[in-house]
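Visitor: coords below, sequence missing:
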């Protein structure tokens, strides 16, 4: 009797896309003595409020990119070894003016840019940023800061290769935050602005103001607004398609 040949299961093959060189530039004067032409990696930014799904999507993108053979580095707000601890303490005390707090965040960003983002890009890494200067600017603009001053403050920033803003309605955000933490964050609710004595009401008003600022900033900086009200799998597939196109230079 003839033996039936065993069927080999085909393993899914990850598609490896070799990134094409980017036209690098800073938004303004940038960081001194940095040759942008030597930054071979890619900088991908995911923006959005707490509860928008940023962390979930970044974790999935990291797994996908590393499965495709790309080394990755993650950065985000308040992750600087220089000032992150002091920034947390200052926020808990709620004792700083809007300008001082803004400069604290700018210092946190500048330290990560110089010591994490730029070296990683120079080494050819894919850098995924859990928020970038756009969140910082939107927060400050909502609090009445001067836009020209903010643009000058963040003129050190490198222009990312791709920016995705996960747009989620304030009503959906409040449900997600309650489901996850059973509470709302003081700062993400804009309680320092005196919008309302009730945190729930303040959260809805503040997130509405933030969404308006992001739409205005999008018209200036041209980033991608992604519908974040969909299922995580749908959002992730959308992000992967856009990133693949970016890597391929399309």
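Guide: Received the coordinates, thanks. A quick note: this is a predicted structure, and the numbers were derived from the prediction, not measured.

Visitor: going forward, measure contacts between C-alpha atoms and count neighbours the same way
Guide: Will do.

Visitor: Spit out the contact partners of the most centrally placed residue in the chain.
Guide: Most central in the chain under Cα atoms, centre = their mean is residue 131, positioned 2.4 Å from the mean C-alpha point. Taking Cα atoms under 8 Å, 6 or more residues apart in numbering, we find residue 131 in contact with 45-48, 76-77.

Visitor: Go ahead and measure how far the helix or strand containing residue 118 is from the middle of the chain.
Guide: Element membership of residue 118 [criterion: DSSP states H and E] is helix 118-122. Relative to the chain's own centre, helix 118-122 is displaced by 17 Å; criterion: Cα atoms, centre = their mean, to the nearest Å.

Visitor: Equivalent analysis for stretch 120-137, please.
Guide: On Cα atoms, centre = their mean, the centre of stretch 120-137 falls 7 Å from that of its chain.

Visitor: let's bring in a second one:
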């Protein structure tokens, strides 16, 4: 089919009109959806979301206490409780015996190696420093860490051997400070009555009495004391109450991370 020049001109004009009309309709729709008021609202919402992401984090919760005070059992129960509340949580233990340093510590604790008191203290400290970066990354990503023993144990046990407390603290300065320290309070005598006592190097009654005194020397008003001689379920419930408040506060961005024993 052959079109005349006049016919081709009409088709061309009709096509241009159609394209212009669609373009006009698109611009009207676009600017209607992106009015200044709507754009401002969207920007404010995005800023709010970003702000929440930056401020919200996981909590660093530490359980301390004498050997056989129930820390390990309560840490496991606590993580299960938090996960049941749809809170991302992980259980950590120090010493971490899976690292190279941790294996040296494990050999010492099970009496298969001998080390100077200063040396073993620094190994315990190094074991915590090995995990510092990962700890910070986990907390900032929103994961709450429930930690079975931390720097306080290192200082309490080493000073119980006669080492200077300030020297013991020095190698720990700069590690992340806990948001909550829960001390499971039990007398050395009652702890010694529990099953499995005496299996490791430090599980000796007279030494545990000295550790208890060392804990008294380093604790502060921020610590929460829980009677560990209560029934397990009562200890568990009390820990849940104090920990959930701490976790909520960290999730709301009200507690920035801080460093241990920093001036």
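Guide: Arrived safely. Everything numeric in this text was worked out from a predicted model, so none of it was measured.

Visitor: before we move on, the earlier item: read off where the helix or strand following the helix holding residue 118 of the first structure ends up in the second structure.
Guide: Next in sequence after helix 118-122 of the first structure, counting helices and strands by DSSP H and E, comes strand 126-130. Mapping strand 126-130 of the first structure onto the second structure (TM-score structural alignment) gives residues 144-148.

Visitor: Can you list the neighbours in contact with that stretch?
Guide: So stretch 144-148 of the second structure is contacted by 57-64, 71-72, 75, 78-79, 87-94, 135, 138-139, 247 (Cα under 8 Å, 6+ apart).

Visitor: ok, the closest residue in space to residue 209 of the first structure that isn't next to it in sequence - how many residues close by?
Guide: Leaving aside its sequence neighbours, residue 209 of the first structure sits nearest to residue 142 (Cα to Cα, 6 or more residues apart in numbering; 6.7 Å). Using other Cα atoms under 10 Å, residue 142 of the first structure has 16 other residues around it.

Visitor: Just to confirm, what residue in the second structure is aligned with residue 142 of the first structure?
Guide: Under TM-score structural alignment, residue 142 of the first structure pairs with residue 160 in the second structure.

Visitor: That match and residue 214 touch, don't they?
Guide: Yes: with contact defined as Cα atoms under 8 Å, residue 160 of the second structure counts as touching residue 214 (6.1 Å).

Visitor: Tell me the spacing between residue 217 of the first structure and residue 56 of the first structure.
Guide: 24 Å (Cα to Cα, to the nearest Å).

Visitor: between those two, which one's more packed in?
Guide: residue 217 (16 against 12).

Visitor: what residues are up against the residue lying closest to the more buried one once chain neighbours are set aside?
Guide: Nearest in space to residue 217 of the first structure, with sequence neighbours left out and distances taken as Cα to Cα, 6+ apart, is residue 134 at 7.5 Å. By Cα under 8 Å, 6+ apart, the contact set of residue 134 of the first structure is 47, 214, 217.

Visitor: same thing with residue 79 of the second structure?
Guide: Residue 79 of the second structure neighbours (Cα under 8 Å, 6+ apart): 89-91, 146.

Visitor: and if we set it to 10 Å?
Guide: 85, 87-91, 144-147, 240 (Cα atoms under 10 Å, 6 or more residues apart in numbering).

Visitor: Those, buried ones only, as a ChimeraX selection?
Guide: Per 16 or more other Cα atoms under 10 Å, the buried members of those correspond to this ChimeraX selection:
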select :87,88,89,90,91,144,145,146,147,240
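
Visitor: Among the contacts of residue 79 of the second structure, which pair sits farthest apart?
Guide: Within these, 85 and 147 form the most distant pair, 18.5 Å apart (Cα to Cα).

Visitor: At which residues are the strands of the stretch 51-200 of the second structure located?
Guide: For the stretch 51-200 of the second structure, applying DSSP state E, counting those that start in this stretch gives strands covering 60-65, 89-93, 144-148, 180-185.

Visitor: Pipe these into a markdown table and attach distance to residue 6 of the second structure per row.
Guide: Output for those, formatted as a markdown table (distance: least, Cα to Cα, whole Å):
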| stretch | distance to residue 6 of the second structure |
| --- | --- |
| strand 60-65 | 82 |
| strand 89-93 | 77 |
| strand 144-148 | 77 |
| strand 180-185 | 86 |
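
Visitor: who wins for proximity to residue 38 of the second structure among those strands?
Guide: strand 144-148 (36.8 Å).

Visitor: In the helix or strand containing residue 225 of the second structure, which of the residues would be classed as buried?
Guide: Element membership for residue 225 of the second structure (DSSP H and E) is strand 224-227. The neighbour-count criterion (16+ other Cα under 10 Å) identifies 224-226 as the buried residues of strand 224-227 of the second structure.

Visitor: And stretch 9-17 of the second structure, by the same measure?
Guide: Buried residues in stretch 9-17 of the second structure (16+ other Cα under 10 Å): none.

Visitor: ditto for stretch 115-133 of the first structure
Guide: Result for stretch 115-133 of the first structure [16+ other Cα under 10 Å]: buried residues 116-118, 120-122, 124-133.

Visitor: what's the matching residue for residue 123 of the second structure over in the first structure?
Guide: Residue 123 of the second structure maps onto residue 104 in the first structure, by TM-score structural alignment.

Visitor: Return the residues in contact with that match.
Guide: 78, 83-84, 86-87, 90, 96, 98, 110.

Visitor: switch the cut-off to 8 Å
Guide: With Cα under 8 Å, 6+ apart, residue 104 of the first structure has these contacts: 83, 87.

Visitor: Could you check how far residue 106 of the first structure is from residue 215 of the first structure?
Guide: 22 Å.

Visitor: likewise residue 90 of the first structure?
Guide: 29 Å.

Visitor: just residue 59 of the first structure next, same as before
Guide: 25 Å.

Visitor: what about these two, which has more around it?
Guide: Set residue 59 of the first structure next to residue 215 and count neighbours by other Cα under 10 Å: residue 215 wins out with 16 against 12.

Visitor: packing partners for the host helix or strand of the more buried one?
Guide: Applying DSSP H and E as the criterion places residue 215 of the first structure in helix 199-221. For helix 199-221 of the first structure, the packing partners by 3 or more Cα pairs under 8 Å, 6 or more residues apart in numbering; DSSP states H and E come out as helix 133-142, helix 170-181.
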